[in-house]
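Asks: can't give you the sequence, but here's the structure:
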């Protein structure tokens, strides 16, 4: 691992990190990054201070004035080079993500692949920042709309996807002509620093100001400064609903723009017409992938009464085949939770569910022989959607509920505060169409015969209700990073007014 870190610009895992870029080598408290895989210290990072934040924003402002004048396809060419650089560093960065965050190596590598994919998407987008042309009611007038960059985009990312979600924002923002200031999670700072090092070299090779991409490792105080600063045109924040509400209030108070990707409490409905050969692997991956620490993790299973016992039996059998351990070992499916606080939340949620009538079907134990943060994936059957089921717990806990009618199942699915991802397994066309209709799922993502996890970058990613309403990645999510302008050109020799108004003098 030491050699991989060195190739990513993290040169000393014993005495901390040395760098010439003050962007993330701040003046604040020194914190350690520990791997939850073995509780070992990887490196130390200085948190950024308020003074550091001020310096970064000043540099970002200056960089924006130049970056916005670069033609969008030229900006796309630089993003293309970034994608190529991430291809070169995919193995090293994927290993670091896995080691620092605790997800399986395949998921760590997959996260870096998401960066590469969004780079490819953004390159094409750089030639497709389309506006519309409208017909004017006034003779010899032309109307159209165009899109301009916003300015500084602040990105607050979470530990569970320490690099991919940042890239969804940054790559689009850059081709749109914005500059980015990134505050990663303090729980996974090294993965972010590695990305910054990769980006910095590409910018330097193209004689682009490093202020186009700034990074500051900081605590919630830095996040608060970012959300309150009017120079930050858009704050894109990924994390808990509690955090998102605080960001939204601060940004709204100054009439700024926010893009929020918050909690998820995702359900899979399995009807009596489902193919269980499809459903079982989707449920297992959705529930235990990343040790249940995805915003799109499957947390609730709503299954038709006629299939419940059979499906639970199949899941228990599948869970028993899951290999838990060091995520860098490709044979293992599940790594640790991020830290001991997450373990405590896991235990508290299980206790609450069992105290309120839940029945433990599988798991529920700590795996202290592997380390402090390893837990068993857990299945709990509940008779009704009790309070703990309605809350998001970032852990591999799956709650199973039975239903009789599809209307009842959809009502159960929608009866939580969050609205990110949802899925139904059925071979009945009427059931699938009902689920996708305006009387069906109220989530931003609704799938048929695939699970709740595994979003592709081509589609807009995000959810409704307490998930925040933001959209990132594909489709027309790029519009969040730009401002719309309507233009009218009079190429005639008279000045007719709209709606036939006369104003003679």
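Replies: Good, I have the coordinates. Not measured: the values here are computed from a predicted model. Numbering: from 1, shown residues only.
Asks: can we go C-alpha only for contacts and neighbour counts from here?
Replies: Will do.
Asks: residue 282 contacts residue 450, doesn't it?
Replies: Yes: if you go by Cα atoms under 8 Å, residue 282 and residue 450 touch, sitting 6.3 Å apart.
Asks: so for residue 76, what's the nearest residue that isn't a sequence neighbour?
Replies: Closest residue in space to residue 76, ignoring its immediate chain neighbours: residue 123 at 4.6 Å, by Cα to Cα, 6 or more residues apart in numbering.
Asks: so residue 97 sits against residue 164, correct?
Replies: No: with contacts counted by Cα under 8 Å, residue 97 stays clear of residue 164, the gap being 10.2 Å.
Asks: what number of residues lie near the closest residue to residue 173 other than its chain neighbours?
Replies: Nearest in space to residue 173, with sequence neighbours left out and distances taken as Cα to Cα, 6+ apart, is residue 481 at 5.7 Å. Residue 481: 30 surrounding residues under other Cα atoms under 10 Å.
Asks: contact partners for residue 481?
Replies: Applying Cα atoms under 8 Å, 6 or more residues apart in numbering, we find residue 481 in contact with 149-150, 153, 172-173, 176, 178, 234.
Asks: again, only this time at 7 Å
Replies: 149-150, 173, 176 (Cα atoms under 7 Å, 6 or more residues apart in numbering).
Asks: and for residue 259?
Replies: 235-237, 470.
Asks: just checking, it is part of a strand?
Replies: Yes: counting by DSSP: H, G, I helix; E, B strand; the rest coil, residue 259 is found in a strand.
Asks: mind checking how far it is from residue 36?
Replies: Counting by Cα to Cα, to the nearest Å, the gap from residue 259 to residue 36 is 30 Å.
Asks: and for residue 129?
Replies: Taken as Cα to Cα, the span from residue 129 to residue 36 is 42 Å.
Asks: so which of these two has more stuff around it?
Replies: Higher neighbour count among residue 129 and residue 36: residue 36, with 26 against 17, using other Cα under 10 Å.
Asks: circling back to that earlier point, filter the contacts of residue 259 down to the ones in strands?
Replies: Among the contacts of residue 259, DSSP state E puts 235-237 in strands.
Asks: okay, pairing it with this:
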């Protein structure tokens, strides 16, 4: 999503959160207590369920089926059968369904955003932005459906014709995270459906309701039975369900967004069937501020990049690297912005822009990072403690005097904690930035044109924000290098993960 789009969403939400909630009286119509298999809303075979809890106040939002191997196999079988028909539909037919689905999401944006805030905890501004972003993938891929082109090559002999055609790969197993429960489904699913694949979706156990809500709208858009299936499962059954998706010969590809640790497990399990795998894994994004930077813009970018979704995004700034000449000034301005601009609370409350973390374990992990840093010499400038609002809240935090041996520099923080390290030269900044085994996103601010080109080329990441901190959009490719994943999502290359190339040699011409 563009910076302008996100800021517009946040501005409109800030002006009228209360009005938005009044309009969103129908969010409860999206709260399902069944999963979706082969065009039907179904319970678990054994009747088991698990609860979906609002992380802001620990209130029960709803219950969903706790499904396992049996239901997952049924979903795979349904998708396998549906593929034989869906792959033969025209690109125009698939495009029409995706366009209608996009329109339905747009017209239900406020209701979906309220459900998302209740389920995940992010502010209404962030939820509105995610729903808008998520819908954009269905709009984008509705057009890309018509642009899957083959090629004809000149032959070496006159009696042959050589051509390449692209065909849908088959059933896609889609495993999505809790931090963007709508957008991570639409980014994968839109591409898969556009080219003729079917899907089995396993949403995160913390946020299954948003996935079911999107599925409900897909049904209204005219999606045939079996083309999309959603399996809801608790953490107890997650590993078994994931293993079956990876090892089933009827599943042609796995698309996963989540931690590097889990991604490696899924990659290993998929090897048994030599399955296509696309992975969007963890990051440890550097955010470099050079002495030539516009400090005001750098601070604005830092706030948007670090604290969106309470710092729980895979591409948020994790390590701030600031050149020594402007270090003190940048720290001063960032501290002021954190104190004056961030309001912690229930994401549904007016003015709140920092919600809870997803659960208490996430809070404890963030607090351990801060404790380790302070023990090793870091200084708390702002925050640095668990918040009294509830067990899932953590104070927006700024740490300085940070060094490379601290855990917060080595691992992804995934919380509202900004850590700043000082550097002297461009070469030093690049060395620190590239010192990790992951490489998803990286950011830097500089007004030196030569430096902009050099640093953009030298950063070992899949995506670079140069004087820009909000870089996601449906029309561009999203993905990382090193242990941050395989493949790309979104943009014109997003469909490639769901296509096979077939070479045809015609003789006797």
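Replies: Cool, the structure landed. Because the structure is a prediction, the values reported are computed rather than measured.
Asks: still on that earlier bit, let's have the contacts of residue 259 of the first structure in a markdown table, adding distance to residue 382 of the first structure.
Replies: Listed next are the contacts of residue 259 of the first structure as a markdown table, based on distance: Cα to Cα, whole Å:
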| residue | distance to residue 382 of the first structure |
| --- | --- |
| 235 | 39 |
| 236 | 36 |
| 237 | 33 |
| 470 | 32 |
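Asks: which one of the residues you listed is nearest residue 78 of the first structure?
Replies: Nearest to residue 78 of the first structure among the contacts of residue 259 of the first structure is residue 236, at 22.2 Å by Cα to Cα.
Asks: the second structure: which residue goes with that closest one?
Replies: By TM-score structural alignment, residue 236 of the first structure lines up with residue 255 in the second structure.
Asks: hang on, isn't that match packed against residue 281?
Replies: No: using Cα atoms under 7 Å, residue 255 of the second structure is not in contact with residue 281; the gap is 10.7 Å.
Asks: residues in the second structure aligned with the strand or helix carrying residue 487 of the first structure?
Replies: Following DSSP states H and E, the helix or strand that holds residue 487 of the first structure is strand 482-490. Residues 499-507 of the second structure are matched to strand 482-490 of the first structure when aligned by TM-score structural alignment.
Asks: list the buried residues for the matching stretch?
Replies: Across stretch 499-507 of the second structure, burial judged by 16 or more other Cα atoms under 10 Å covers residue 499.
Asks: with stretch 112-127 of the first structure instead?
Replies: For stretch 112-127 of the first structure, burial by neighbour count (16+ other Cα under 10 Å) applies to 112-126.
Asks: what's the closest of those to residue 336 of the first structure?
Replies: Among these, residue 112 lies closest to residue 336 of the first structure (Cα to Cα), at 19.7 Å.
Asks: dump the residue contacts of the closest one.
Replies: Per Cα under 7 Å, 6+ apart, neighbours of residue 112 of the first structure: 90, 94, 164.
Asks: is it in a helix, a strand, or coil?
Replies: Per three-state DSSP, residue 112 of the first structure ends up helix.
Asks: and stretch 19-39 of the first structure, how far out from the chain middle?
Replies: 22 Å (Cα atoms, centre = their mean, to the nearest Å).
Asks: in the stretch 151-300 of the second structure, which spans are strands?
Replies: Taking DSSP state E, counting those that start in this stretch to define them, one finds strands in the stretch 151-300 of the second structure at 151-153, 161-168, 171-175, 198-202, 228-230, 251-257, 276-280, 285-289.
Asks: redo the ones you listed as CSV? Include distance to residue 187 of the second structure.
Replies: Shown next, in CSV, are these (distance: least, Cα to Cα, whole Å):
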stretch, distance to residue 187 of the second structure
strand 151-153, 26
strand 161-168, 17
strand 171-175, 11
strand 198-202, 12
strand 228-230, 14
strand 251-257, 10
strand 276-280, 12
strand 285-289, 21
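Asks: of all those strands, which lies closest to residue 429 of the second structure?
Replies: Of all the strands of the stretch 151-300 of the second structure, strand 285-289 comes closest under Cα to Cα, at 7.3 Å.
Asks: in the first structure, what residues pair with that closest one?
Replies: Following TM-score structural alignment, the partner segment of strand 285-289 of the second structure in the first structure covers residues 266-270.
Asks: stretch 302-317 of the second structure now?
Replies: Mapped onto the first structure using TM-score structural alignment, stretch 302-317 of the second structure spans residues 283-298.
Asks: what's the span of the matching stretch, first residue to last?
Replies: 7 Å.
Asks: and if you look at stretch 242-255 of the second structure?
Replies: First residue to last in stretch 242-255 of the second structure (Cα to Cα) measures 11 Å.
Asks: now stretch 127-144 of the first structure
Replies: 18 Å.
Asks: and it, how far out from the chain middle?
Replies: 35 Å.
Asks: check stretch 297-308 of the second structure too.
Replies: Distance, stretch centre to chain centre, for stretch 297-308 of the second structure: 18 Å (Cα atoms, centre = their mean).
Asks: contact partners for the nearest residue to residue 237 of the first structure once chain neighbours are set aside?
Replies: Of all residues beyond its chain neighbours, the one nearest residue 237 of the first structure is residue 156 (4.6 Å), with distances taken as Cα to Cα, 6+ apart. Neighbouring residues of residue 156 of the first structure by Cα under 7 Å, 6+ apart: 182-184, 236-238.
Asks: quick check: the aligned residue in the second structure for residue 156 of the first structure vs residue 239 of the second structure, distance?
Replies: Residue 156 of the first structure maps onto residue 175 of the second structure when the alignment is built from TM-score structural alignment. Going from residue 175 of the second structure to residue 239 of the second structure by Cα to Cα gives 11 Å.
Asks: list the residues that contact the residue of the first structure sitting at the aligned position of residue 373 of the second structure.
Replies: In the first structure, residue 373 of the second structure lines up with residue 353, judged by TM-score structural alignment. Contacts for residue 353 of the first structure (Cα under 7 Å, 6+ apart) come out as residue 388.
Asks: how about the nearest residue to the residue nearest to the spatial centre of the first structure, chain neighbours excluded?
Replies: Of all residues in the first structure, the one closest to the mean position by Cα atoms, centre = their mean is residue 165, 4.2 Å from it. Excluding its sequence neighbours, the residue lying closest to residue 165 of the first structure (Cα to Cα, 6+ apart) is residue 157, at 6.9 Å.
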